[in-house]
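**Student:** The sequence isn't on hand, but the structure is:
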């Protein structure tokens, strides 16, 4: 995706450019991910932008907020932010987070499909394989 110029922003909010860090202390904490916006969106910031726009009718037409395609928890955001690093955590350390990995895979697959306009044929093959075959 980076080579094609469509790598999503996974470190900062696309609206404010402020860094976003996973909040592991609040199990209900979420961050938005927008295909249209190109990555992460701080949900509380988005609500503030929306509220400010609705208070001022002249700005309401000018401000177009990106659609939130999915919401990520702290564990999922942590994995997503580490994908670009040289060393990923060992699989044994992350076995309890297997579903988070699957969600990230599908998120990036859908993000690519949104930007390229087509899906990967190999993704169907991967979906058909049993987890035990890996």
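**Tutor:** Received the coordinates, thanks. Just so you know, these numbers come straight off a predicted model, no measurement behind them.

**Student:** can we go C-alpha only for contacts and neighbour counts from here?
**Tutor:** Noted.

**Student:** I'd like to know which elements the biggest helix by length in the chain is packed against.
**Tutor:** In the chain, taking DSSP state H as the definition, the longest helix is helix 98-116. Using 3 or more C-alpha pairs under 8 Å, 6 or more residues apart in numbering; DSSP states H and E, the elements in contact with helix 98-116 are helix 74-82.

**Student:** okay, now the one to match up with it:
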């Protein structure tokens, strides 16, 4: 709703549409604040129960919990092809050229590494 009213205002430029846009923005802020408060209430309610723990709280702080899908091998291949040669290495000190030179074996090795890291998080 907010986005649509703003688009309409930019097209028409009328004060009436501007006021509608401002009201929609205020309504959206109220809804977001209510949603955040409801989520916090749920966190505190869960922590007040006998089984509540810090681990539960950590799960609430992870916005991607349950929403992150596994890496696809094709994504690794595309990422490698888009990386430039001759760049500085990261903390692992392994230049990207190594993985590129190893071809499919390098892609598989990197894919396995990334999957293992993803599972441990």
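**Tutor:** Happy to help now that I have it. Source: prediction; values computed, not measured.

**Student:** Quick TM-score on the pair, please.
**Tutor:** TM-score of the superposed chains, computed with TM-score structural alignment, normalised by the length of structure 2, equals 0.23; 39 aligned residues with a C-alpha RMSD of 3.4 Å.

**Student:** Give me the contact list for the following helix or strand past the longest helix of structure 1.
**Tutor:** Downstream of helix 98-116 of structure 1, the next assigned helix or strand under DSSP states H and E is helix 121-128. Under the contact criterion C-alpha atoms under 8 Å, 6 or more residues apart in numbering, helix 121-128 of structure 1 has no outside partners.

**Student:** angle of helix 121-128 of structure 1 against helix 98-116?
**Tutor:** 160 degrees (axes from the mean of the first three to the mean of the last three C-alpha atoms, to 10 degrees).

**Student:** Next, the buried residues of the helix or strand containing residue 114 of structure 2.
**Tutor:** Taking DSSP H and E as the definition, one finds residue 114 of structure 2 inside helix 103-120. Residues of helix 103-120 of structure 2 classed as buried by neighbour count (16 or more other C-alpha atoms under 10 Å): 106-108, 110-111.

**Student:** any idea which of these is closest to residue 31 of structure 2?
**Tutor:** residue 111 (40.8 Å; C-alpha to C-alpha).

**Student:** I'd assumed residue 78 was in contact with the closest one.
**Tutor:** No: the pair residue 111 of structure 2 / residue 78 is not scored as a contact, 11.7 Å apart, by C-alpha atoms under 8 Å.

**Student:** For these two, list the residues in contact with both.
**Tutor:** Joint contacts of residue 111 of structure 2 and residue 78 (C-alpha under 8 Å, 6+ apart) do not exist.

**Student:** Distance of residue 97 of structure 2 relative to residue 81 of structure 2?
**Tutor:** Going from residue 97 of structure 2 to residue 81 of structure 2 by C-alpha to C-alpha, to the nearest Å gives 10 Å.

**Student:** if you count what's nearby, which of the two comes out ahead?
**Tutor:** Remark: of residue 97 of structure 2 and residue 81, residue 97 carries more neighbours, 15 against 12, as counted by other C-alpha atoms under 10 Å.
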